[in-house]
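Peer 1: The following block contains a protein sequence and its predicted model.
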Amino acid sequence: MSERVENRSEDQAAPATKAGRRLAAQLAEKKAAEARRRRQSVLGAAVGVLAVVALVGGLVWLNSGDDDKPANTSAPASPSAPAEPAEPSAPPAPELPADLDPALKTKPTVQAGSGELKKLTVTTLVKGKGPAVKKGQEITTNYVGVTYKDGKEFDASWRNGQPATFPIGVGQVIKGWDQGLVGVPVGSRVQLDLPADLGYGEKPPAGYPAGALRFVVDVLAAK
């Protein structure tokens, strides 16, 4: 009788023991899973920290590398507008003789001619007190040249602020000057009316006036 009771107790204990083992196994598996999750979490955090450290380190290295680069010494572009160009200075006044007639110190106004011009005409506007110009001399003059027909100015020494110097009577200037200025006293202002054949002709080179011309010439010096 007692022997059967013991066997029944052992049979009842066996299922309980199996259930306990299963529970223990489940608990152990749960703990292992939690441990794996903790390891993964720690590992992920560590990877994140390493990534941040690597990023910061890279930035520090890049910044430190800038110290080795040559400094940019070029000046930055100016935001201001470029300076205004300087106003052109007035041409220097011509060097004139001290005893020159005051009329010769200012540029003359030259009018157009009238009628048909057939020959050289020399008109004295201001008579100088100096010696007469001789052929072959080098003379210094101020002058204004216009077309005879309409008085349009095409040339003037006054534009440059300096008198023009050249030999006279030797073919270095137009025929009307060679013929009209020889014999004129130094210090004079004369008007030369030149027909086309004593100027640049009826069909002159490009840039030269055609037809009859009128010049007003101041003879400043001769040597």
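Peer 2: Done, it's in. Numbering: from 1, shown residues only.
Peer 1: all contacts plus neighbour counts: C-alpha atoms, from now on.
Peer 2: Noted.
Peer 1: T124 contacts Q191, doesn't it?
Peer 2: Yes. At 6.3 Å, T124 counts as touching Q191 under the criterion of C-alpha atoms under 8 Å.
Peer 1: Surely V173 is in a strand?
Peer 2: No. Secondary structure of V173 (DSSP: H, G, I helix; E, B strand; the rest coil): coil, not part of a strand.
Peer 1: for it, what are its contacts?
Peer 2: The neighbours of V173, taking C-alpha atoms under 8 Å, 6 or more residues apart in numbering as the test, are F166.
Peer 1: how close does it sit to Q179?
Peer 2: Separation of V173 from Q179 (C-alpha to C-alpha, to the nearest Å) stands at 10 Å.
Peer 1: Pull out the buried residues from stretch 209-218.
Peer 2: Residues of stretch 209-218 classed as buried: P209, A210, G211, A212, L213, R214, F215, V216, V217, D218 (neighbour count, 16 or more other C-alpha atoms under 10 Å).
Peer 1: Helices of the protein, start to end?
Peer 2: For the chain, the helices defined by DSSP state H occupy 2-66, 175-181.
Peer 1: Just say which of those helices is most tucked in.
Peer 2: Mean neighbours per residue, mean count of other C-alpha atoms under 10 Å, is largest over the helices of the chain for helix 175-181, with a mean of 21.
Peer 1: Check it against this one:
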Amino acid sequence: MNVRPSAPTPLSKTEKRAAAKAAKAKARQAARRRRMLGIAGTVAAVVVLLAVAVVLIVRSIDEQAPDAASTAGTPTPTAAATTEAPFPQLPAGADPALGTKPEVKAGTGTVSALTKTTIIEGTGAVAQTGQTITVNYVGVTYADGKQFDASWDKKQPFSFTLGSGVIQGWSDGLTGVKVGTRIQLDIPSNLAYGDNPEGGRPAGALRFVVDVLAVG
């Protein structure tokens, strides 16, 4: 015997309204999930793009950076090197010619007494015995002009107490000379190191060209 299902009972108005509200709620939830999924997808895409950008930047920096092996042993400039004072430091108002090493040639004849020849006349303080004097100089043997010493080659001026610690020809020749002066001193053997000096010092008459840079 076949039993037919009974027809569904019609919904009341209250039940219809409840069913409609439930359907709308489900639709809103579904729409919210779709929006969240869309936002999540956008964020993921942005993260991927940023990661790719970082990788490209790092790779570019690595390619541009010098190879450590190629820079090994390359000296790094120090503060001292970049701030090294120029040589020579000339006194204020000095003739710019004092910034160039003079050419000193041999003399003629014999030297029997100290001879002072002013090449450039300075205008600074006068050097006096007992003061510390700073000079640049070139020294040659008078007879052949062979250089035996020069502060220029050491890039370091020479300071001493005038009247002591140097040959008599210097003490006598530089006393009374003004700062900024370039002077030639032709010095006889007896006011230099003598005719038979020891320790590799030059013998006989000597010629010096001396620049007076400071006294004090």
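Peer 2: Nice, thanks for sending it over. Fair warning: this is a prediction, and the values are worked out from it, not measured in the lab.
Peer 1: Quick TM-score on the pair, please.
Peer 2: Once superposed, chain against chain, the TM-score is 0.60 (TM-score structural alignment, normalised by the length of structure 2); 139 aligned residues with a C-alpha RMSD of 2.3 Å.
Peer 1: re the thing from before, would you turn the helices of structure 1 into TSV with distance to P167 of structure 1?
Peer 2: Shown next, in TSV, are those (distance: least, C-alpha to C-alpha, whole Å):
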stretch	distance to P167 of structure 1
helix 2-66	73
helix 175-181	9
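Peer 1: Which among those helices is found nearest to A156 of structure 1?
Peer 2: helix 175-181 (14.5 Å; C-alpha to C-alpha).
Peer 1: Centroid-nearest residue for structure 2?
Peer 2: T82 (2.0 Å; C-alpha atoms, centre = their mean).
Peer 1: Against G73 of structure 2, how distant is it?
Peer 2: Counting by C-alpha to C-alpha - T82 of structure 2 and G73 of structure 2 are separated by 19 Å.
Peer 1: In structure 1, what stretch matches the lengthiest helix in structure 2?
Peer 2: If you go by DSSP H, structure 2 has its longest helix at helix 13-64. Residue correspondence for helix 13-64 of structure 2 in structure 1, counting by TM-score structural alignment: none.
Peer 1: what does stretch 194-203 of structure 2 give?
Peer 2: The aligned range for stretch 194-203 of structure 2 in structure 1 is 201-210, by TM-score structural alignment.
Peer 1: residues of the matching stretch that come out buried?
Peer 2: Within stretch 201-210 of structure 1, the residues that count as buried by 16+ other C-alpha under 10 Å are G201, P209, A210.
Peer 1: Does K129 of structure 1 touch P185 like I think?
Peer 2: Yes. At 6.5 Å, K129 of structure 1 and P185 qualify as touching, with contact defined as C-alpha under 8 Å.
Peer 1: what about these two, which has more around it?
Peer 2: When K129 of structure 1 and P185 are compared for neighbours, P185 comes out ahead with 22 against 13, by other C-alpha atoms under 10 Å.
Peer 1: Tell me which residue of structure 2 lines up with the more buried one.
Peer 2: Going residue by residue (TM-score structural alignment), P185 of structure 1 aligns to K178.
Peer 1: and what of A54 of structure 1?
Peer 2: Match for A54 of structure 1 (TM-score structural alignment): no aligned residue.
Peer 1: G57 of structure 1 versus the equivalent of V111 of structure 2 over in structure 1, what's the distance?
Peer 2: By TM-score structural alignment, V111 of structure 2 lines up with L117 in structure 1. To G57 of structure 1, L117 of structure 1 is 98 Å away according to C-alpha to C-alpha.
Peer 1: ok, now N160 of structure 1?
Peer 2: The value you get for N160 of structure 1 to G57 of structure 1, if C-alpha to C-alpha is used, is 72 Å.
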